[in-house]
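Novice: Sequence and predicted model, in that order:
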Amino acid sequence: MSQPMNQQSLTDLFRQLGAPDPESWAKSQAEMGVNQLYRFLFLRQAWERVISEDDDSRIDANIDAAKQDPNAPYAGVGHAVDRILAAGVSREDIVDLVRGMQAELLFDFCYLLDDPAIMEPNLESIGWTLVETTKDFEPTPITISALHGSVLETDPTGREMSPRK
């Protein structure tokens, strides 16, 4: 797909993709040359891996998996969730806790993409970054950076990880 370059076409595309404030994303790309489309799409895909606040199905799935194989990888999650429910904690509170921790990890991971912060002697020059690719998935020299700065604004709830009402 070729990318639209004028601001109105970008605004329409961001709106179609569900971006919050599509005009702002498009303006930044059109006027400052920041490829906001790549940034938004990466974050949208990342948020799809964070539990939805409306989906508590993983609670039962984790408990069931832990009961089937109590020593399997991640079985501790099911055991812990089972104990938490037995203590009277609501399913909604469990989802909010897990979702909040996943969102924090997403922020930290996005920050790590820009700054590995390796402090060991002789390793300070090691780094990495996320880059755009060609249509054939060959890396380009164009980086996709500062993703952490847009994690909250791309929260699918639109509340930037503020508590439910």
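Specialist: Structure's in. What do you need?
Novice: hey, let's count contacts and neighbours off CA atoms from now on
Specialist: Fine.
Novice: all helices in the chain, in order from the N-terminus.
Specialist: Listed in chain order, the helices of the chain (DSSP state H) span 7-17, 22-32, 36-47, 57-68, 75-86, 91-114.
Novice: and the fifth one, which residues are buried?
Specialist: Buried residues in helix 75-86, counting neighbours by 16 or more other Cα atoms under 10 Å, are found at Ala75, Gly76, Gly78, His79, Val81, Asp82.
Novice: what's it in contact with?
Specialist: Helix 75-86 is contacted by residues Ile59, Ala61, Asn62, Ile63, Asp64, Ala65, Ala66, Lys67, Asp69, Pro70, Arg91, Ile94 when judged by Cα atoms under 8 Å, 6 or more residues apart in numbering.
Novice: How about the contacts made by the third one?
Specialist: If a contact means Cα under 8 Å, 6+ apart, then Asn62 has Ala75, Val77, Gly78, Val81 as its contacts.
Novice: structure B:
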Amino acid sequence: MEIQRGYDLVERMRQLGAEDPEEWASSELEEDIAQEARWLAIRQIREAITWTPEGIRRIPEVTSLLEAGADEQLILAAVREVAREAAFTVLNVIDSTGDPDAPEDSPGWMLLEARVDPEGEPYLTGRDVGALHESLGFPAEDGVYRD
């Protein structure tokens, strides 16, 4: 399905903060992969799992550990890794499209790209927004995700 856009995809990916916007746009345009939708999902997930020192101090259990003398950087590293592993696991489950332990005739799932038509109505393009776990990546030392 040809997607009609009123914008330059490379520039849009750059505005959205994609690492290597040319590569993301090229993949979408040449391979018909819903890369803009994939990036939008990954961007939101990365933001949700990015922990800062201020953020972990809002967790009562962390505050107790800090008051007991625990090392803040060690706690922060652990929280970041647990968050990344949880997100990766959830994305991997979504990407799997089904429960391997369920009976063969059980339903599965897919994440599909949605757009909005000129009348403002959402519709599915039919393009898979899969392999999200492959794009999650790892945070830098400061906890921010970037290449």
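Specialist: Perfect, I can see it now. All figures in this text were calculated on a predicted structure; none of them were measured in a lab.
Novice: So after superposing, what's the score?
Specialist: Here the TM-score for the pair of chains, by TM-score structural alignment, normalised by the length of the second structure, is 0.77; 136 aligned residues with a Cα RMSD of 2.5 Å.
Novice: Please pick out the residue of the second structure most distant from its centre.
Specialist: Ala68 (34.6 Å; Cα atoms, centre = their mean).
Novice: Against the second structure, what's the mean shift for stretch 104-112 of the first structure, could you check?
Specialist: Its aligned residues in the second structure lie a mean 1.2 Å from stretch 104-112 of the first structure after superposition (mean Cα distance after the TM-score superposition for the first structure).
Novice: May I see the buried residues of that stretch?
Specialist: Leu106, Phe107, Cys110, Tyr111, Leu112.
Novice: counterpart of the second one in the second structure?
Specialist: Going back to what we said before, that points to Phe107 of the first structure. Using TM-score structural alignment to pair residues, one finds that Phe107 of the first structure aligns to Phe88 in the second structure.
Novice: okay, now the nearest residue to Asn35 of the first structure once chain neighbours are set aside: neighbour count?
Specialist: Among residues not flanking Asn35 of the first structure along the chain, Gln29 sits closest, at 5.4 Å (Cα to Cα, 6 or more residues apart in numbering). Per other Cα atoms under 10 Å, the neighbour tally for Gln29 of the first structure reads 19.
Novice: Ala87 of the second structure against Ile45, yeah?
Specialist: Yes: assessed by Cα atoms under 8 Å, Ala87 of the second structure is found in contact with Ile45 at 7.5 Å.
Novice: Look up how far Leu112 of the first structure lies from the counterpart of Gly108 of the second structure in the first structure.
Specialist: With TM-score structural alignment defining the correspondence, Gly108 of the second structure maps onto Gly127 in the first structure. Distance of Gly127 of the first structure to Leu112 of the first structure, computed by Cα to Cα, to the nearest Å: 10 Å.
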